[in-house]
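K.L.:
mind folding the following:
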Amino acid sequence: MVRELILPGEGRKLYTYQPRNTVSFDVPKGKSFQKRIAFSAAHVVCDPLANTDPLSNGQIDWDETMKYRHHLWSLGLSVAEAMDTAQRGMGLNWNGAKELIHRSVKEARSVGGKIASGVGTDQLRPGPGVTLEDVEAAYEEQCAFVEGEGGQIILMASRALAACATGPDDYERVYNKILSNVSQPVILHWLGDMFDPALKGYWGYENVDEAMDVCLRVIRENVEKVDGIKISLLDDTKEIKMRRLLPDSVRMYTGDDFNYPSLIKGDEQGYSHALLGIFDAIAPAASAALHALDAGDLATYDSLLEKTVPLSRHIFQKPTFSYKTGVVFMAYLNGHQSHFRMIGGMEGARSITHLADLFVMADEAGLLERPDLAVERMQLVLAQAGIR
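P.N.:
Model (predicted):
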């Protein structure tokens, strides 16, 4: 029997919790999905023994970081590399991202895994001296690097562009130029300001419908250079609206970590593929659900993913950009890494009560792969907060 835990709850009260046995997910190893493309944005693992300042110069543990990508590929998932889940712009700078992309593309090639990598402008620091030409040059440098590695581009939103653009025409100018020069179709990425406040008013408008019109114009003018678009607005109605307005050849990739089960399942007018940070944390359930969808077993698909939604909404609660802490904590609980240390000191971005609630929700969803180990590790974290 798995040991009981003393957990902190509402109103600073402690309570006893008895974890249950884990669920066994039916996942054929390494088999890809037939009906949906499913990317998991992947996290990075900090090197806890590196004698550097973790806030300004956190180092990556390459062995454990690559091992987790192999875990995702073994479940049939594709990897979205060097995205915000990997703390891009929140601890991982462009130099670190380059090495991460280089290593991950090489590892993907070794096992036939699918991978796409984030391209941005984070070698630029937003400021009054940054011009549109600077933004274009930064995007072009990163695009050239990813294509030189043999990888697919995910064209991420740019903080520098958001800071220097004076209106929608500037966004159209920059995106049209970058897309005209890429050699293979890219995945665009529209990240809402709940994930990154510096992106408020992206596409030149704070109103989502007006911003969507600009983005759609960019896609239509460059349709042969756009594989799809991932939107992360946490608003399923806006995603469905945009999905129905896309050219037939352009895919919608949901980035909605609140409403992904219904968006991926779709409706009579279409569906979304997936490019999700939460798939890092719920990988076995996501894989099993997508295989059930392939088999036409919608009841199993619904059952598996619906159980994960409370956990996902908890991990992605405001401030949303702190969700990386919960994703990495899940990997720690499940033994995919040996510690709970993050670059930028982000392990401290959530409270002990938040992490305790995460533990319970993960258990309820059957996502604690080794309950005894999860309890042992949860107890260590609780002890650090003075709870014994």
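K.L.:
C-alpha only now, for contacts and for neighbours.
P.N.:
OK.
K.L.:
how about Gln317: what's its closest non-neighbour residue?
P.N.:
Nearest residue to Gln317, sequence neighbours excluded (CA to CA, 6 or more residues apart in numbering): Tyr323, at 7.4 Å.
K.L.:
that neighbour: what's it in contact with?
P.N.:
Tyr323 sits next to Ile315, Phe316, Gln317 when contact means CA atoms under 8 Å, 6 or more residues apart in numbering.
K.L.:
just Asn222 next, same as before
P.N.:
Asn176, Leu179, Ser180.
K.L.:
sorry, back to before: against Glu140, how distant is the residue nearest to Gln317?
P.N.:
Noted for Tyr323: a distance of 29 Å to Glu140, by CA to CA, to the nearest Å.
K.L.:
tell me which stretches of the stretch 1-150 of the chain form helices.
P.N.:
54-57, 62-74, 94-111, 132-148 (DSSP state H, counting those that start in this stretch).
K.L.:
second input sequence below; structure requested for side-by-side comparison:
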Amino acid sequence: MTARITLPTPGGGVAPLTLREPTAWHRPSGPPASRITYAAAHVVADPYADNSPGAPARLDWDATLAVRHDLWSWGLGVAEAMDTAQRGMGLDWAATRELVRRSAAEAAACGGRIVAGAATDQLTRVPDTLDEVVAAYAEQVAFVQRCGATAVVMASRHLAALATGAEDYLRVYERVLREAGAPVVLHWLGDMFDPALAGYWGSTDLDAATDTFVALTHAHADAVDGVKVSLLDAAREVRLRELLPPTVKVYTGDDYHYPELIEGDGKRHSHALLGAFAAIAPAASAALLRLDANDPAGFRTILDATVPLSRHLFAPPTPYYKTGIAFLCWLNGGQPGFTMVGGLHGGRGVGHLVEAFRLADAAGLLRDPDLAARRMRAYLDVAGVAG
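P.N.:
Down below sits the predicted model:
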């Protein structure tokens, strides 16, 4: 029997919704061949822990690792310990170390692809010198690589607070790249994701910042596997693909324009490292199989249908997109409760999450509509806005 639910509407009323029959997504036999793709995975909080803001992060390890195995089963790689996993928003360095260690071991056991974030968040204050930033980066890069994952050198709030210009960024990153034991991915995260990163690469002028970023990559191309660009600016990413050395991959982090960026323009394309893929994994997998089959129209038909959901999840204030991803995971049975470390389950309002539910249904991404409807009713009961 088709699942039905009554949902609140923006004007204070209610409206019925008949959910779609579940889409018969098929798990692939392996990862896509035409593009390298990573889904940035969220973490599942221990529901018995003190998940208030500022409390040490305690994870439900079974559920957290099951999320990763689900992503691998769809042929996607896992981007571990990135901003989707609440780096800087509840996930402390002690929990991050254990997360990377466990996930890398699981990836090795099942043959899954994995990269993991290396930052400077073990520092408890803005350091006095750039040497301290370099040392913090070096510690985390070395740890990630010892665990068997490719390191993603994430943007550093500490460096952003300390640097006085582009030269300081170049000085730090050049040392980190020289000391890295294997090629890394460089991550440029825009200030829409983290306001503390405004002016990264030494300038609020994005053209000037791009010049610095490109110069660094050309000077150390042998140490850079690729770059992950999260600026939500498709034209800038296309231009960056033209400016970078041909050996350096571009992993799109644009959760608004990923279909066209991954498809490419016939000359160049982006690979993917996306938080959105954690929410749309079955559709992303199916779309990439169409691209492998030289069916770009089929690829776009599937993936374009997910864009309204992704744009909604990543709407301003963008840092709270993690809340919607965890909510959808709960609706789909991927975690026992809707609880997040640092209290981030309160990061979005009822209206936002109701619309996420509607859009996930429209995209065929509610895997068990009956379960999703039951859980949505329970959420609305707690919120005091039951239909």
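K.L.:
care to give me the TM-score?
P.N.:
Superposed pair, TM-score by TM-score structural alignment, normalised by the length of the second structure: 0.98. Supporting alignment: 386 aligned residues with a CA RMSD of 1.2 Å.
K.L.:
just send the contacts of Asn222 of the first structure back as JSON lines, with neighbour count, distance to Gly296 of the first structure and secondary structure too.
P.N.:
Converted to JSON lines, the contacts of Asn222 of the first structure look like this (neighbours: other CA atoms under 10 Å; distance: CA to CA, whole Å; DSSP: H, G, I helix; E, B strand; the rest coil):
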{"residue": "Asn176", "neighbour count": "17", "distance to Gly296 of the first structure": "40", "secondary structure": "helix"}
{"residue": "Leu179", "neighbour count": "24", "distance to Gly296 of the first structure": "37", "secondary structure": "helix"}
{"residue": "Ser180", "neighbour count": "12", "distance to Gly296 of the first structure": "39", "secondary structure": "helix"}
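K.L.:
pick the one among these closest to Ser24 of the first structure.
P.N.:
Proximity of the contacts of Asn222 of the first structure to Ser24 of the first structure (CA to CA) peaks at Leu179, which lies at 44.0 Å.
K.L.:
now which residue in the second structure aligns to the closest one?
P.N.:
Alignment note: Leu179 of the first structure maps to Leu177 in the second structure; criterion TM-score structural alignment.
K.L.:
cool, Thr308 of the first structure as well?
P.N.:
So, by TM-score structural alignment, Thr308 of the first structure is matched to Thr306.
K.L.:
wait, doesn't its match sit right on Ala363?
P.N.:
Yes - counting by CA atoms under 8 Å, Ala363 is a contact partner of Thr306 of the second structure at 5.8 Å.
K.L.:
gap between Val126 of the second structure and Glu106 of the second structure?
P.N.:
Val126 of the second structure is 34 Å from Glu106 of the second structure, by CA to CA.
K.L.:
comparing these two, which residue is more hemmed in?
P.N.:
Glu106 (17 against 14; other CA atoms under 10 Å).
K.L.:
on that earlier part again, need the contacts of Tyr323 of the first structure in CSV (columns: neighbour count, distance to Cys215 of the first structure and secondary structure).
P.N.:
Formatted as CSV, the contacts of Tyr323 of the first structure follow (neighbours: other CA under 10 Å; distance: CA to CA, whole Å; three-state DSSP):
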residue, neighbour count, distance to Cys215 of the first structure, secondary structure
Ile315, 29, 28, helix
Phe316, 24, 25, coil
Gln317, 15, 27, coil
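K.L.:
of these, which are still contacts in the second structure?
P.N.:
Retained in the second structure by both residues aligned by TM-score structural alignment, their matches' CA atoms under 8 Å are the following of the contacts of Tyr323 of the first structure: Ile315, Phe316, Gln317.
K.L.:
compared with the second structure, how much does the strand or helix carrying His314 of the first structure deviate?
P.N.:
Taking DSSP states H and E as the criterion, His314 of the first structure maps to helix 309-315. Aligned to the second structure and superposed, helix 309-315 of the first structure gives a mean residue distance of 0.2 Å (mean CA distance after the TM-score superposition for the first structure).
K.L.:
again with stretch 298-306 of the first structure
P.N.:
With mean CA distance after the TM-score superposition for the first structure, stretch 298-306 of the first structure averages 1.1 Å from its match.
K.L.:
quick one: contacts of that stretch?
P.N.:
Pro261, Ala285, Ala286, Ala288, Ala289, Leu290, Ala292, Leu293.
K.L.:
out of those, grab the one that's most surrounded.
P.N.:
Leu290 (29 neighbours).
K.L.:
from Pro28 of the second structure, how far out is the alignment partner in the second structure of that residue?
P.N.:
Using TM-score structural alignment, the equivalent of Leu290 of the first structure in the second structure is Leu288. The gap separating Leu288 of the second structure from Pro28 of the second structure is 10 Å, by CA to CA.
K.L.:
what does Gly75 of the second structure give?
P.N.:
For Gly75 of the second structure, the distance to Pro28 of the second structure - CA to CA - is 6 Å.
K.L.:
between the two, which one's more packed in?
P.N.:
Neighbours around Gly75 of the second structure and Pro28, counted as other CA under 10 Å, are more numerous at Gly75. The numbers are 28 against 16.
K.L.:
list the contacts of that one.
P.N.:
Arg27, Pro28, Ser29, Gly30, Pro31, Pro32, Ser285.
K.L.:
keep only those of these that are in strands.
P.N.:
Judged by DSSP state E, the contacts of Gly75 of the second structure include no members of strands.
K.L.:
of the residues you listed, closest to His271 of the second structure?
P.N.:
Pro32 (10.9 Å).
K.L.:
isn't Gly337 of the second structure up against Trp330?
P.N.:
Yes - counting by CA under 8 Å, Gly337 of the second structure does reach Trp330; the two are 6.2 Å apart.
K.L.:
so what's in contact with those two at the same time?
P.N.:
Joint contacts of Gly337 of the second structure and Trp330 (CA under 8 Å, 6+ apart) do not exist.
K.L.:
these two: which has the busier surroundings?
P.N.:
Trp330 (20 against 17).
K.L.:
adding distance to Met156 of the first structure, write the kept ones among the contacts of Tyr323 of the first structure out as CSV.
P.N.:
Formatted as CSV, those follow (distance: CA to CA, whole Å):
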residue, distance to Met156 of the first structure
Ile315, 22
Phe316, 20
Gln317, 22
